[in-house]
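1. Provided below for reference: sequence and predicted model.
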Amino acid sequence: MGKSQKKKAMRRHNQCAFPIRIFPKGLASASGNIQKKTEAILPIIQKMQGTDAADRKWACVAVSNLIQNDPSTRRLLQGKNIVGALITRLTDSEEEVVVEALGALRNLCIDGGYDICAEMYNKSILVPLRTFVPKVSTTLSQYLEGAKSAPENAQKLVYEFADNLITVLWCLSETSNKALTAINEMKLTPFLMSFLAARDKIPLAPVTAAAQCLYVLTDDNYPAIADVRSDGGYIACLMSIINPDENSSMPNGKPAAECTDPRSVTLRVLASGILRNISPIPPPSAASAIDIDQDIVLPQLQPVISSISLVDASASALQLISQQESTPDIEKLSLKHAPKSDHKSSAEIELERLESQLRTVQLALEILTGACATLPDPEPEPDAPSGPAGDGEGDDDDEDIAEDNDNDDELPPDMDMAVDDTAMDTSTPGTTQALPPLVQPLLALIQPTTLSFPPLAAPSPHPPTTSALSAIHVAALECLNNIFLSLARSGASIDAAGGRAVWEAVWAALGVVGTQTGLGQERRRAMWEVAVGVLWGVASVCRGSLDPNPDHVQALMALCDDASAAVDTEAQLRVKCIGTLECLAMSPAASSVQANATIATYLLSMLPSAATPVSPAGTEPMLQAAASLIDIYSDEGAPWDVNFRGGAYLEKLVGAVDGVKKAVRAIDRRKEGGRELRRRGEEVRDNLIAFIEYRRQLRL
């Protein structure tokens, strides 16, 4: 079972400096006809390149609004080189046009994803952005030194511009290694930390954006990590965000400890994540003696994930949606009229606030997922220098099964009959002991709500809330996956009742998710993929305590069959399913003997044979199936061993040996992961041969 890796945080949409609504539902509400849409956006493109500054500003605002929740319009605009046009406007002679162009680019980054960010980078967006950083930094310093001298509107404009600038840089840093390298060269750490240091004097929006950007930059990126580590003041600032002084205050004038703005919670979560990213903190900082995970991440983030009820959040969202729909939209505008300001209703404001709270929980789960992944991946053993990568070993053909049963040689007492993950115990006992208290709040977060997974026939009434809820369910499962992986590899155990409770809770969540597939249902699939890893971990820790439910067995088999052996991620899904089935097959209950036979027959079908020399399941799942069969029947005294003898499994395993050998020889070490897979394949092959000899010697 593999660790769930840290995921990039979901980007949240934010309006640009002057949010304007041109159409209530974008161009999609006007017509579904592509030709009409194309005709409608032409005036926007023309005005953006016009001589009138007011028209250029209007066009930037229009683009910013039209891309929201309307991918088809965004693609049409992209086809008209809207990215290049907006980047050109970043050097416009009118300041307001620059502000609106950057706001539109920000929204394109958030709504368009990595492809548009890559296009921006390729069209040299960093050239003008580099000039903005020192200008914003200088203006911010002037405001902090004498805020009274600048008009309030001017300050608001600068802070919103800074928010947009930082968000674009954050999104670009996730685009590619080339973009990240270019952003590293900009040395943004002092710029970003200046916002965090001034958090009690400026609005929270740019402060949170700066923290988010720094969190992304310090994620496995040594230049940014070194920059933060190099200044003790930076670390002290981050520590003060987590543990605010009694006298510190936020921009609203309230003490920091009493601030109820959800972004203040987000800021603390991000500070915890940044400290985790840069750990271990080197001396002479006082924080160097702190265990970041134990003393900061877990105490700070466990209350965050425990503080929200997703059922209540879903109900509140539905109520706000109903309230919003009952309020008539008094603005009926067209492209012929100048845009008017967008005064959000109280329902819209509350929905955005709710989404912000949900995204903060998602972010906390993302950081906890990394904290729960306490085990390093096993280092692959070096290959013997016997030949070029991908070639077979010369002694493979000599490892044949003896045809007679008169061999009385006994196996060495330390013969490893199966590939055992628990043998690679490199965990930190203290961390493992601290993880189980997280399980209960995580189980609450994996249970879907009414808004989490709407059916294909009934799209979500509020996609942002649905996206946030489903992301939380998946992130909570990823945390659970790493927790139980850590427990399994450390040899730790939990009581049978607790294990069964987790097992049933995961299946209950999957029962609500269902198996519906199709466009827009990708999160359902993600739930199953991560949940099977959790099930494998729970079954491993509670091996022998879980009675196999026939419905669960059939569901795991169906999911395994549905996965494509040709895709690496799907092969991993099959491996998880097989590992879980293996654990279920080893239940000592008398009623489980039939389930054992069902599972064994299924696993045997994945092995090569004379009739099917190549496994239909793929190499990696086939190796897992072979290893699982060895594990299941390594104890001839087990009650389910009657199936092995009565089903002639030994003969079937003998018939699979040649196919296993050929599959192992065919593994190309030059491919990504090939070296480790080859090592594992050789181990399974050797264990299979030894296991067959062992069973023959038993003469049962």
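-> That came in fine, so what should we check first?
2. can we go C-alpha only for contacts and neighbour counts from here?
-> OK.
3. what ranges do the helices span in the stretch 501-650 of the chain?
-> 522-541, 550-562, 568-584, 593-604, 619-632, 641-646, 649-665 (DSSP state H, counting those that start in this stretch).
4. any chance of TSV for those, columns mean neighbour count?
-> Formatted as TSV, those follow (neighbours: other Cα atoms under 10 Å):
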stretch	mean neighbour count
helix 522-541	24
helix 550-562	15
helix 568-584	24
helix 593-604	19
helix 619-632	25
helix 641-646	16
helix 649-665	20
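5. included below, for side-by-side comparison, is a second structure:
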Amino acid sequence: MGKVRHRKHTRAARVAATDAPLAHAQPASGEPTAPAQHREGKKGARRDHDMQTLLDQLRAPEGRDRVFAASTLSSLILSLPPLQLRLLLSRNLIGLLIERLAAVPHALPAAPTSPPPADDLSTAIESLGALRNLAVSSPPHIVSEMHNKRLLLPLTTIHLPLLSHFLVAQLAPPAPPVQPPLPASAEARRAADDANEASDTLRRSYWDWCENTLVLLWCLAESNTKILASLNAHADLIVRFCVALLDEDRLGIERFEGVNEGEDAGMRNGAEKGAKKKDQRKDKAKRGRVPLFVAVAAAQTLHAVLSSNPPAHSHLLSSASSHSFSPALASLLSILLSPSAPPAPPARSPTDPGAAHHLQDWAQLRVLAFGALLELAKGRSKRRDVEAVRDALRSDEAQEVLLALVRGAKLNEDAGEGAKVAQEIDPTALPTPHAAPTTPEGKLSALERGAQTLQLALEVLSEWLASGLPSSASFDAVSSGDGDEENEEEEEEEWGGISMQVEDDIDMGVSDGEGEGEDAAMGGDVISEADGVLRRKRGDTPERAMGDDEMLDDLAAAAGGDDDEDEEVAGADKDAAGLALLSSLPLQLLQLSRPTPLSFLPSSSFASSALDGPSSASTKIPTSASEQTQHPAALVPLAEALTTIHVRAIEALNNLYVTLSRAGSAARRDAKELQSVFEGAMLGMLEALEGAQAQSAPAPAPAAVAPASGKKGKGKQPAGDAGEDEVDEVQERRRESVMAGAGVVWGCVRLGLDQDKGSSLKRFVQVVGPDTTPFLIQRVYASPFAAAQTPAGEAIRVRTLGALGWLGRRKDVPADENAQIGRFLLSLLPTSRAAVLSTDGSSSSVASTPDILLQTIDSFIDLYADEEREYDAPVFRQGGMLPVLEASVAGVRATIKKVDRNKFPELRSRADGALENLVAFVQYRKDVEKQLAARRR
């Protein structure tokens, strides 16, 4: 069975670049502001001229003009229609903004003695904000273009060093103003005023400067592995700065001391600890604190840099010769295990949302700390500090950080509240990045942040469940054990299947921009782990995320490994108490996977914003029930977050059941729970398949409706004309649901088989309806999602075949159902007579990849391995399956020979083993036939 690991698909960052405009970032007298231009709806040559004027002002000799241009562009990126935004990008907007970043005077590597000039620093901060807004709200290729234009150069050589240098001063009390020497000349007074203005600008804008820089680094780290390789050259600087912002003293939380107890050579005695804590309390009273929104950005960046990137892990650990615990790990553990959040900062104004966001920021920060520590704990390191991290992650306090968010989620209530407050928002008003908490915009923003926090928690939870760390000894025991269609015209071609179509060369040394646009479009490279668990590519969609290691994990669970696993976990029942924390988790995840009225809605279900032009909703011809109601455009972020939550919940449930199924008898589940999850997963797949079919059905186009332009893009579009990318995004979420749902069904049927005392048969503790097998064969396996020649389609097929193999051999299975499964499996083997046996109306085809073929062989052999089963005689023997199976051996052998032993040694080894099992099984069944014939004579 395959576990699901993935990259985040939505960045839960604040989109706005700054908390408030800089005081001097105002247009010159008589010039209209950018929002005024937008409201007036100017088009054509005048608008193009205004855009070009803004770009020219970025290079103006007057500093205030540069600040105004950068600030205006940062705001325009959030409100411009896609066509005009593409026009700006075509005029080298990214290059001009990066040029402004490099124009900040600095005295590095020597430490600067004074802040940069106010205008230069303000221009750089606003330019960072514009780039950051582009990165979090645009397609991935925009981030690759930033990297190709060498965004990393000013970030790592100017901004990160300056930020690190001025951090201590920012947390210290403000310095007194600079006074000119007396008698003061006009030039000296001017220099003093400039120095004071620079210091004031730095102090007022420092945290926004930090956040903009960190979010850009985060987006770069998440994009693809080639860009991550470029970041690895600066990983020490990035990690040190992130950890400096996450220091527990600077956040105002208590230090976690548990890791320094025991035999730690660096352990302090009680008197020293008390004295130091007293000094620390005095220092804290004098120092400022890092705002939580900046700490969240630092944790997001740190998590992205550490994820599937072992070269960066060493920067968080102490040296091998050191006996002390890493201060960086202690800071992350302090955040994770701190019992309460630091005090909220005082509100700066009645509309300040800082206090309202404080608890959400703290929740996100703790989840990200869990995720960063989990990346270190998943490895094979035996270091004491890593072992201490593993122990901390297994504690109830750490697990509650994730489980409490899952337990407290109320998605239907959030969807209803969101729909209610969205009706109160003026659709003609410009977006406000920081609305007051009591306004409809502020309430909707709070719901969005809560949904994003839950989504992040589910993603980390899914990784945690896949890692083998969640339990105590019972999980430890089991966790350690853990294409294109065949070308008939070219018989000699190497056959690696869909899951083999991944780049073999993972270039971790590329620092230039060459070839990265293509890499971002393809989603980067597959990163495999030793346990055979798939990990999604950076910045990729799930349909390309499956690798050959996914199927290694799938097949290992079903291909004759059950006895070995049972032996491996013998005696683990005494550790079943370690599973108590997970007792209610399956039903909670199942509940989160149930769609709300705002879930899985295409863009055509939302009314166009008045800023994008007139809505075409009146000419809309709905293609499904979900599209008959137009929702306010303000609900789009919440709807997308809810949809992603459903998918992440079912993925986490898939990973949980994979881990539970490997835990043997210690993880046997309650029959009612299994039944509920089994039926819920089947219902979820049915709804996803029906929704996909309804959404893909072509709608009649009346003459009054203008034809679609045919252009692709993720920009805003009129309500009546959903773009292909918007449709594909929703369909992709449905595909993910079907893929994870098939894994949940497989896990349920494995956990649902229990051994009868005194019998070699296994009873099935679940109720299986007569339509279950036809649904899996005719609806799931034959669905367009499964039929797609992609790794995701391959995963759906393999998981469905695995579930069918278990369903078909349960006790008291009807002979007709067993025959339907057996014939279906036999029809997938490469023989010309296979189609003759497919009499159940299913649209099957010969297995198109090695993993599908191997799973077919394993399921079929397990299905008819016992000739004494009640269905064996009427189905296998009287049904004439043996001659067809024997005839398929030659086709299977020829197919396996196409798997290149040099490129895919592990896959070829498993394929050779499956072929040996098939040959031995055919011979065994022939011997059985001879014995039965001899008895009859």
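-> Sure thing, it's come through. Keep in mind it's a predicted model, so treat the numbers as computed, not measured.
6. superposed, how do the two chains score by TM?
-> Aligned and superposed, the two chains score 0.83 in TM-score terms (TM-score structural alignment, normalised by the length of structure 1); 651 aligned residues with a Cα RMSD of 3.8 Å.
7. picking up where we left off before, how about the helices of the stretch 501-650 of structure 1 in a markdown table, adding distance to residue 491 of structure 1?
-> Formatted as a markdown table, the helices of the stretch 501-650 of structure 1 follow (distance: least, Cα to Cα, whole Å):
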| stretch | distance to residue 491 of structure 1 |
| --- | --- |
| helix 522-541 | 8 |
| helix 550-562 | 25 |
| helix 568-584 | 15 |
| helix 593-604 | 24 |
| helix 619-632 | 17 |
| helix 641-646 | 25 |
| helix 649-665 | 30 |
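8. which ones are touching residue 174 of structure 1?
-> Taking Cα atoms under 8 Å, 6 or more residues apart in numbering as the criterion, residue 174 of structure 1 is in contact with 114, 180, 216.
9. now do residue 82 of structure 1
-> Here residue 82 of structure 1 is in contact with residue 45 (criterion: Cα under 8 Å, 6+ apart).
10. mind checking what it lines up with in structure 2?
-> By TM-score structural alignment, residue 82 of structure 1 lines up with residue 93 in structure 2.
11. what's in contact with stretch 891-904 of structure 2?
-> Residues from elsewhere that reach stretch 891-904 of structure 2, judged by Cα under 8 Å, 6+ apart: 492-496, 829-831, 850, 907-909, 911-912, 915.
12. buried ones among those?
-> Among the contacts of stretch 891-904 of structure 2, the ones that count as buried by 16 or more other Cα atoms under 10 Å are 494-496, 829-831, 850, 907-908, 911-912, 915.
13. which residue in structure 2 lines up with residue 464 of structure 1?
-> By TM-score structural alignment, residue 464 of structure 1 lines up with residue 637 in structure 2.
14. apart from its chain neighbours, what residue comes closest to that match?
-> Nearest in space to residue 637 of structure 2, with sequence neighbours left out and distances taken as Cα to Cα, 6 or more residues apart in numbering, is residue 448 at 6.8 Å.
15. what is the equivalent residue in structure 1 for that neighbour?
-> In structure 1, residue 448 of structure 2 lands on residue 355 (TM-score structural alignment).
16. now name the helix or strand holding its match.
-> Per DSSP states H and E, residue 355 of structure 1 falls inside helix 346-372.
17. just checking, what packs against that helix?
-> Here helix 346-372 of structure 1 touches helix 262-278, helix 298-306, helix 310-325, helix 463-490, going by 3 or more Cα pairs under 8 Å, 6 or more residues apart in numbering; DSSP states H and E.
18. show me which of the contacts of stretch 891-904 of structure 2 is closest to residue 688 of structure 2.
-> residue 850 (27.2 Å; Cα to Cα).
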